[in-house]
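# Sequence and predicted model, in that order:
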Amino acid sequence: IAAALRISRSIYLPIKKLHDVTTTIAREDLEPLVTSDNVDEITELGMSFNIMVGKVRELLAAKMQEQENLKKAELRVLQAQINPHFLYNTLDTIIWMVESKRTAQVVDLVRALSRFFRISLSKGEDWITIGEEFEHVSSYLAIQKIRYRDILDYQIDVDETILSATILKLTLQPLVENALYHGIKN
C-alpha cells in the first residue's frame, strides 16, 4: 500500500501542479511557471507549457505596443488634419488685416497664433496639463475672436484645482472648434 501511495503521489502531484498553474494562467496571470525536480513526461509537458506561456507573454506585449503605436499614429493624423485649414484661414486673416493697416491687431493675432502652435507642437509630447490645454483653447479663441469680431463672445471657466492634471493634447480645442463652427453657422 505504501508503494502504491508513493507511486500514485509521484504521478498525482506533478499533474496537480500543472493543473494549478494552468488554472492560474487561465485567469490571465501569466507569471506562474511549472517547476519540478523530476525528469519525466509530466515535467517535459510542464516545460513545454512554460515555453508556450513565454511566447504568449511576448505576443501580448507586442500586441499592446502595436495598439499604442496605432493610437499615437491616429492622434498625429488627427492633429495634422486640424492645423492646416486653421493656419490657412488665419494667414488669410493676417493678410487682410495688414492690407487694412490694422497692425496692432496683427501683432495680437500673430502672438496668439504663435502660442497656439507652441502648444500644438509641445515638443512632441502627447500629454499636456489641463492648464496648457486651456491656454491652447484660449489662443484658438483669441484668433477666432479677431476673425469673427462682432459675432463671437466667449468666457472660459475652469476649476483651478485641475489645471495641473494631464490630458491628451488637443482634446478640448477640436470640441471648441466644432461648437464654434456650428454656433456661427446657425
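Cool, the structure landed. Worth saying up front: this structure is predicted, and the values here are computed from it rather than measured.
# Every contact and neighbour count from this point should use C-alpha atoms.
OK.
# quick one, strands of the protein?
127-129, 166-168 (DSSP state E).
# Throw these into CSV and include distance to residue 105 and mean neighbour count, thanks.
Conversion of the strands of the chain to CSV gives the following (distance: least, Cα to Cα, whole Å; neighbours: other Cα atoms under 10 Å):
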stretch, distance to residue 105, mean neighbour count
strand 127-129, 29, 17
strand 166-168, 31, 15
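# now those as CSV including distance to residue 3?
Supplementary listing: the strands of the chain in CSV, determined by distance: least, Cα to Cα, whole Å:
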stretch, distance to residue 3
strand 127-129, 66
strand 166-168, 66
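# and residue 131, how far is that from residue 78?
For residue 131, the distance to residue 78 equals 21 Å [Cα to Cα, to the nearest Å].
# swap that for residue 168, sorry
13 Å.
# got it, and residue 55?
Taking Cα to Cα, one finds residue 55 at 34 Å from residue 78.
# picking up where we left off before, for the strands of the chain, which one sits closest to residue 107?
Among the strands of the chain, the nearest to residue 107 by Cα to Cα is strand 127-129 (26.4 Å).
# let's bring in a second model and compare:
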Amino acid sequence: MEKENFRLLTGNLKNKIMKRIFLFITISFLLYSCSTSFKVKKKDLLFIDSNLKESFNNNSYQIDSTKHKSYLLNLFEIRKANIDTVNIKFDKNGSLILSYKFILGGNESRYIKGRFKKNYYEIYLRKDKINIPLIYSKINIDRIRVYLKKDSTLVVDKYYDNSGNIFLLAAGGSSRRQYFFKKIK
C-alpha cells in the first residue's frame, strides 16, 4: 500500500514539474516573439504633418549592425539611377511628393497617395488580403511609414508580407526594416 502511494505521489510530482516546464517554455516563447522591431524610441520622433518640406540624401546610412542599406526612391518602388538628393513635401490633398534631379540634368516628381496617422505618414503600395478560414488565404502587403526624428533624420519603416496557404500547406514570408536618411542642409 505504501509503495502504491509513493508511486502516485511521485507520478503527480512529475506531472506538476512537466506542466511548469511546459508553461515556462511557452511563456518564454511568447515574450520573445512579441518584441518590437522598431529601433527608434517614440520620444525621439517629431509629429510629421503636411508642412514638411525638406531635402534628404537618397542613400540610407547605417546606424546598427543590420547592414541593410537602400535608396530612398527604391523603397517607394521608383527605380532611378544617379540621384543624390530627394525633396519631400506634401500637396494640399495630403499626397506625398518626391522630387529629384538627375545628375546629368532634368527634374522629375512622383505623387504617392497615403494618409497621416499618429506621428507618421502611411502608404500602402499593395494591400491585398483574401481569407477563407481553414481553406485558403493569400496576403500581399507592402506598407511604408515615414517618420521624422528630432535630429531631422528621415526614418522609412518598410513592412511587407507575402504569404498564403491552401488547407495545411503554407508558404511565404514577411519582413520589417527601418532605413535612415540624413537631411541635406
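Sure, I can see it. This one's a predicted model, so the numbers in the text were calculated from it and none came from an experiment.
# what's the TM-score for these two chains?
The TM-score (TM-score structural alignment, normalised by the length of structure 2) is 0.36; 103 aligned residues with a Cα RMSD of 4.9 Å.
# re the thing from before, quick one, which of the strands of structure 1 is nearest to residue 84 of structure 1?
Among the strands of structure 1, the nearest to residue 84 of structure 1 by Cα to Cα is strand 166-168 (20.0 Å).
# So what touches that closest one?
126-130, 133 (Cα atoms under 8 Å, 6 or more residues apart in numbering).
# okay if I get those residues as a markdown table plus distance to residue 94 of structure 1?
Putting those into a markdown table (distance: Cα to Cα, whole Å) gives the following:
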| residue | distance to residue 94 of structure 1 |
| --- | --- |
| 126 | 29 |
| 127 | 30 |
| 128 | 28 |
| 129 | 29 |
| 130 | 29 |
| 133 | 24 |
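# So the residue lying closest to residue 97 of structure 2 once chain neighbours are set aside versus residue 74 of structure 2, what's the distance?
If the residues on either side of it in the chain are set aside, residue 97 of structure 2 comes closest to residue 111, at 4.7 Å by Cα to Cα, 6 or more residues apart in numbering. Between residue 111 of structure 2 and residue 74 of structure 2 the distance is 15 Å, computed by Cα to Cα.
# do residue 130 of structure 2 as well
The value you get for residue 130 of structure 2 to residue 74 of structure 2, if Cα to Cα is used, is 27 Å.
# all strands of structure 2, in order?
For structure 2, the strands defined by DSSP E cover 45-46, 53-57, 83-90, 96-102, 107-112, 115-116, 121-132, 136-149, 154-166, 169-181.
# So for residue 15 of structure 2, which of these sits nearest?
Of the strands of structure 2, the one closest to residue 15 of structure 2 (Cα to Cα) turns out to be strand 169-181, at 34.2 Å.
# The closest one - contacts with which helices or strands?
strand 154-166 (3 or more Cα pairs under 8 Å, 6 or more residues apart in numbering; DSSP states H and E).
# how about the strand it packs on: buried residues?
154-165 (16 or more other Cα atoms under 10 Å).
# again with stretch 175-184 of structure 1
177, 180.
# and it, how far out from the chain's middle?
Chain-centre distance of stretch 175-184 of structure 1: 24 Å, with Cα atoms, centre = their mean, to the nearest Å.
# same thing with stretch 47-64 of structure 1?
With Cα atoms, centre = their mean, you get 25 Å for stretch 47-64 of structure 1.
# What are the buried residues along it?
47, 49-50, 53.
# In a markdown table: the residues you listed, plus distance to residue 5 of structure 1.
Conversion of the buried residues of stretch 47-64 of structure 1 to a markdown table gives the following (distance: Cα to Cα, whole Å):
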| residue | distance to residue 5 of structure 1 |
| --- | --- |
| 47 | 26 |
| 49 | 27 |
| 50 | 28 |
| 53 | 32 |
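# Looking at those, which one is closest to residue 110 of structure 1?
Residue 110 of structure 1 has its nearest neighbour among the buried residues of stretch 47-64 of structure 1 in residue 53, at 57.2 Å by Cα to Cα.
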